[in-house]
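Student: My questions concern the predicted model and sequence given below.
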Amino acid sequence: MIRHVVMWKLRGNSPAERDTARRLVKMSVEAMRGEIPGMLSIELGLDASGVDYACDAVLVADFESQRALEGYGTHPAHLRMKAALGDIRVARFQVDYEIEDTSHAHP
């Protein structure tokens, strides 16, 4: 399995503008749930720390294979999400890594 982690710093000159941007990201990401072949799970978290060096949002998605992750990149649901977010992202960080599937492990 491949875990895809993306973190964003969002545009906004006030707490209200940043909150609006955070809600848009959450709604846009959650709209992809169940739409992407090979995506096993997707979660979006919003920062609760409030520290100035924190990202505003983090997406964590698990894919059954590298091929499934690559398909996600060009899937219409993902492209709609990217279009909906437009330029509200001022920084984006990403890490993709292989994880062991423990769902079939025997104790």
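Tutor: Thanks, I have it. Residues are numbered from 1 along each chain as shown.

Student: from here on, contacts and neighbour counts on C-alpha atoms
Tutor: OK.

Student: What residues sit buried inside stretch 75-87?
Tutor: Buried positions in stretch 75-87, judged by neighbour count with 16 or more other C-alpha atoms under 10 Å: 77-78, 81, 85.

Student: Strands of this protein, residue ranges please.
Tutor: Taking DSSP state E, the strands of the chain run over residues 2-10, 39-46, 57-63, 89-98.

Student: how about the ones you listed in a markdown table, adding mean neighbour count and distance to residue 31?
Tutor: Below are the strands of the chain laid out as a markdown table (neighbours: other C-alpha atoms under 10 Å; distance: least, C-alpha to C-alpha, whole Å):
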| stretch | mean neighbour count | distance to residue 31 |
| --- | --- | --- |
| strand 2-10 | 20 | 16 |
| strand 39-46 | 17 | 10 |
| strand 57-63 | 20 | 13 |
| strand 89-98 | 12 | 18 |
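
Student: before we go on, here's another structure to hold up against the first:
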Amino acid sequence: MTVRHIVCWKLNGETAEERATQAADIEAKLRELPATVPGIVAFDVFRNEYNGDVNWDVALVSDHRDKAALDEYAVHPDHVAVAGFIKERVAQRSGVDAELTGAK
């Protein structure tokens, strides 16, 4: 069963411009992962465009073939490297993993 992985980050840059640069760098690194990590079915990254004072700065929404593929993604060396890059720029992280069961 497909698993959706959603992560949002609030970045630690002191200014809106610094956070925007961080967000762009994070997005670029994340977008490399589907080419090297198996089991990814869909993958998108969003940078916040409005209400930056209250919204999170970056969101990742990815679908994985199944829980095993999500588990493989978590420990894949390319993902681990990107996660380390992100952690250096993050003030807060939020995440949700859920099985997609069809129409709601």
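Tutor: Alright, I've got the coordinates. Everything numeric here is computed off the predicted structure, so don't read it as measured data.

Student: Quick check: TM-score for this pair?
Tutor: Overlay of the two chains. TM-score (TM-score structural alignment, normalised by the length of structure 2): 0.90; 102 aligned residues with a C-alpha RMSD of 1.4 Å.

Student: on that earlier part again, reformat the strands of structure 1 as TSV; add distance to residue 73 of structure 1.
Tutor: TSV is the format used below for the strands of structure 1 (distance: least, C-alpha to C-alpha, whole Å):
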stretch	distance to residue 73 of structure 1
strand 2-10	11
strand 39-46	11
strand 57-63	12
strand 89-98	13
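
Student: Show me the one of the ones you listed that comes nearest residue 29 of structure 1.
Tutor: Closest of these to residue 29 of structure 1 is strand 39-46, at 7.0 Å (criterion: C-alpha to C-alpha).

Student: residues in structure 2 aligned with that closest one?
Tutor: The aligned range for strand 39-46 of structure 1 in structure 2 is 40-47, by TM-score structural alignment.

Student: Which residues does that stretch contact?
Tutor: The set of residues external to stretch 40-47 of structure 2 that reach it, using C-alpha atoms under 8 Å, 6 or more residues apart in numbering, is 23-24, 27, 30-31, 34, 57-65, 69.

Student: if you set the cut-off to 10 Å instead, what comes out?
Tutor: Stretch 40-47 of structure 2 is contacted from outside by 2-9, 20, 23-24, 26-28, 30-31, 33-34, 56-66, 69-70, 73, using C-alpha atoms under 10 Å, 6 or more residues apart in numbering.

Student: Over to stretch 83-102 of structure 2?
Tutor: 1-13, 19, 22-23, 25-27, 29-30, 56-64, 66-67, 70, 74, 77, 79-80.

Student: mind checking the end-to-end distance for that stretch?
Tutor: One end of stretch 83-102 of structure 2 sits 30 Å from the other (C-alpha to C-alpha, to the nearest Å).

Student: tell me the centre residue of structure 1?
Tutor: residue 59 (2.6 Å; C-alpha atoms, centre = their mean).

Student: show me the contacts for it.
Tutor: 4-8, 25-26, 29-30, 42-46, 94.

Student: I'm done for today, thanks for sticking with me.
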